[in-house]
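Colleague: I would like the atomic coordinates for the input below:
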Amino acid sequence: MSAAPRVWLQPLALDEAGPWAISAVEQAWSAVLPPAVQQRYRASRHHLRVRLAELLQLRPEAVPLHSPPGQAPTLEQGLGCVSLSHSRDQLLLAWSHWPIGVDLEWQQRRIQAELLARRFFPSQEWLQLQRLAPPQRAAQVLESWVRKEAAIKWQRSSLASDLRHWRWCADRQRLEHLLEGWQPRSVCERRNGWLCAVVGEAAEQAIWG
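Modeller: The predicted model follows:
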């Protein structure tokens, strides 16, 4: 198995007629979800299993993946770490030997940048953002947001408890947790109109597929 971390950006679409590369347990979990959520869940786990199967040289259904709806996916110990994010019709997947987190947003997404930053960002970051013109401020708020969401997945925490403790310093290109002092490596790439954030020890070495 390759030691290099991998990241994949791809369409989320999946033919509902099947066949799906998901486990019997995942089929059971998906059956009780609302229809729209069912489709996203099946598609994301199908694609994640297919990608992992290539790395682990297993059948997709046999990949030892534990991924209940609404929870971060995990692999059997010793097989690495995974993360996923979906937005609209796109899916971002990642695998690494070390903890990793990803997040995905449409680059032109309209957001209430000032409201978000005032409410959820540390005061030091908000002060820096105020120096920017509104269009630049909105773009930087969105980039900061995806980096922080990826960091929270890397950390295995939650937006509600930890978002306000993460600070993205664009001047120093540094992501920092203000309480714990963590400064994980982070990358935010623009691909085909999407912002793709990757956070983790090997984020900068990831091979994109």
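Colleague: use CA for all of it now, contacts and neighbours both
Modeller: Noted.
Colleague: show me the strands in the protein, by range?
Modeller: Listed in chain order, the strands of the chain (DSSP state E) span 6-11, 65-66, 74-75, 81-87, 90-96, 100-106, 166-169, 174-177, 186-191, 194-200, 207-208.
Colleague: point out the most buried one among these.
Modeller: Counting by mean count of other CA atoms under 10 Å, strand 100-106 has the highest mean neighbour count of these, with a mean of 27.
Colleague: that one packs against which elements?
Modeller: Contact partners of strand 100-106 among helices and strands, from 3 or more CA pairs under 8 Å, 6 or more residues apart in numbering; DSSP states H and E: strand 81-87, strand 90-96, helix 134-155, strand 194-200.
Colleague: got a list of contacts for stretch 183-201?
Modeller: The contact list for stretch 183-201 (CA atoms under 8 Å, 6 or more residues apart in numbering) reads 92, 98-108, 143, 146-147, 150-151, 154, 174-177, 202-204.
Colleague: with stretch 15-28 instead?
Modeller: When contacts are defined by CA under 8 Å, 6+ apart, stretch 15-28 is touched by residues 39, 42-43, 45-47, 49-50, 60-62, 67-68.
Colleague: among the residues you listed, the buried ones, what's the ChimeraX command?
Modeller: Those of the contacts of stretch 15-28 that count as buried under 16 or more other CA atoms under 10 Å are selected in ChimeraX with:
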select :39,42,43,45,46,47,49,50,60,61,67
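Colleague: for comparison, sequence B:
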Amino acid sequence: MPLQLNSRSVLALWLFPMQAPLMPISTEEEQWAGRLSARRSRQFRQSRGYVRDALADLWQVSALEIPLQAPPGKPPELANGWGYISFSHCQDALLVGWSPQRVGVDLERSDRPIAAELLARRYFCADDQAALCHLRGAALRDAVLEQWLSKEAAIKWQRGSLAADLIHWRCGVDSAFAVHEVLGHQVDVHRIHHNIWSMAVVSDLSAMSNSPMLCLV
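Modeller: You can find the predicted model right below:
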């Protein structure tokens, strides 16, 4: 049974190196991993194993007791009463977020090369494009990456899809919240920078009384 971690202000974050040793996963997860390519299989094992490891420490149970349902390509879910989970990985790190309230996280290397102007023109709403129009070069790249992280985290919070929802999320360059212009969702956005990584954490408005704390593993 889950512990009574019921405070709406709780939001736990963990950052794991992707080169860390693999941790135990469930028999079903092993079967799913076996159907993936070698690279995707390792990513899958890494993410599910360390999600289980982090939550086992949080709940003080064994990793394989965590009621995680996270098949490839589907939003991860926990059983009722165990809170909400979100995770994201880039080439060398894994970010895991947990909260009693719905949460979405996204992670990228801060130096990831992107076609900033093209991405913004193709995928950002008109207001967010307008907020970027005075920026050039590295400043534009950094701002587009920040917005992209926030939008992806918001879509994970929503349990939506990039194809259907990316252009509808408005979050601005430095905004502390994001709005879905069609569905009316409004959420908190926390942006975090650590070492070579940039992160965004999205939660229900007022779900967090303080900025989330990042645990480095």
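Colleague: next, the TM-score between them, please.
Modeller: With the length set by TM-score structural alignment, normalised by the length of the first structure, the two chains reach a TM-score of 0.93; 206 aligned residues with a CA RMSD of 1.5 Å.
Colleague: coming back round to it: and of the strands of the first structure, who's closest to F121 of the first structure?
Modeller: strand 166-169 (7.1 Å; CA to CA).
Colleague: residues in the second structure aligned with the closest one?
Modeller: Aligned by TM-score structural alignment, strand 166-169 of the first structure falls on residues 169-172 of the second structure.
Colleague: what sits against the nearest residue to W95 of the first structure once chain neighbours are set aside?
Modeller: Excluding its sequence neighbours, the residue lying closest to W95 of the first structure (CA to CA, 6 or more residues apart in numbering) is V82, at 4.5 Å. V82 of the first structure makes contacts with 73-75, 93-96, 99-101, as judged by CA under 8 Å, 6+ apart.
Colleague: now which residue in the second structure aligns to V82 of the first structure?
Modeller: Matched to the second structure by TM-score structural alignment, V82 of the first structure sits across from I85.
Colleague: same check, this time on K148 of the first structure
Modeller: Aligned partner of K148 of the first structure by TM-score structural alignment: K151.
Colleague: and stretch 179-188 of the second structure, how far out from the chain middle?
Modeller: Centroid separation for stretch 179-188 of the second structure versus its chain: 17 Å, with CA atoms, centre = their mean, to the nearest Å.
Colleague: same question for stretch 157-177 of the first structure.
Modeller: With CA atoms, centre = their mean, you get 15 Å for stretch 157-177 of the first structure.
Colleague: tell me the centre residue of the second structure?
Modeller: The structure's the second structure has its C-alpha centroid closest to V105; by CA atoms, centre = their mean the separation is 1.8 Å.
Colleague: which residues are in contact with V50 of the first structure?
Modeller: 21, 60 are the contacts of V50 of the first structure under CA under 8 Å, 6+ apart.
Colleague: how far away is the closest residue to V198 of the first structure other than its chain neighbours from L129 of the first structure?
Modeller: Distances taken as CA to CA, 6+ apart put V102 closest to V198 of the first structure, at 4.6 Å, once the chain neighbours are dropped. Counting by CA to CA, to the nearest Å, the gap from V102 of the first structure to L129 of the first structure is 23 Å.
Colleague: what do you get for S23 of the first structure?
Modeller: Note on S23 of the first structure: its distance to L129 of the first structure, by CA to CA, is 46 Å.
Colleague: ok, now which ones touch the residue of the first structure positioned farthest from its centre?
Modeller: For the first structure, the largest distance from the centre (CA atoms, centre = their mean) belongs to R131, which lies 28.8 Å off. Residues near R131 of the first structure by CA under 8 Å, 6+ apart: none.
Colleague: now which residue in the second structure aligns to it?
Modeller: Under TM-score structural alignment, R131 of the first structure pairs with H134 in the second structure.
Colleague: cool, and Q107 of the first structure?
Modeller: With TM-score structural alignment defining the correspondence, Q107 of the first structure maps onto S110 in the second structure.
Colleague: verify the stated contact: R102 of the second structure with W82.
Modeller: No: counting by CA atoms under 8 Å, R102 of the second structure sits too far from W82 to count as a contact (11.4 Å).
Colleague: those two: which is more packed in?
Modeller: The residue with more neighbours, out of R102 of the second structure and W82, is W82; 22 against 19, by other CA atoms under 10 Å.
Colleague: if I look at V199 of the first structure, how far off is I111 of the first structure?
Modeller: V199 of the first structure is 23 Å from I111 of the first structure, by CA to CA.
Colleague: what do you get for G78 of the first structure?
Modeller: With distances taken as CA to CA, G78 of the first structure is found 40 Å from I111 of the first structure.
Colleague: looking at those two, which is more packed in?
Modeller: Taking other CA under 10 Å, G78 of the first structure and I111 do not tie; I111 has more neighbours (12 against 7).
Colleague: in this structure the more buried one contacts R137, no?
Modeller: No: distance between I111 of the first structure and R137: 10.7 Å, which falls outside the contact criterion (CA under 8 Å).
Colleague: quick one: end-to-end distance for stretch 84-102 of the second structure.
Modeller: End-to-end span of stretch 84-102 of the second structure (CA to CA): 5 Å.
Colleague: with stretch 186-201 of the second structure instead?
Modeller: One end of stretch 186-201 of the second structure to the other measures 14 Å (CA to CA).
Colleague: same question for stretch 97-117 of the second structure.
Modeller: One end of stretch 97-117 of the second structure sits 30 Å from the other (CA to CA).
Colleague: then stretch 1-16 of the first structure?
Modeller: End-to-end distance for stretch 1-16 of the first structure: 31 Å, by CA to CA.
Colleague: what's the spacing between D128 of the second structure and L3 of the second structure?
Modeller: From D128 of the second structure to L3 of the second structure the distance is 41 Å (CA to CA).
Colleague: scratch that, D57 of the second structure
Modeller: Applying CA to CA, the value for D57 of the second structure to L3 of the second structure is 12 Å.
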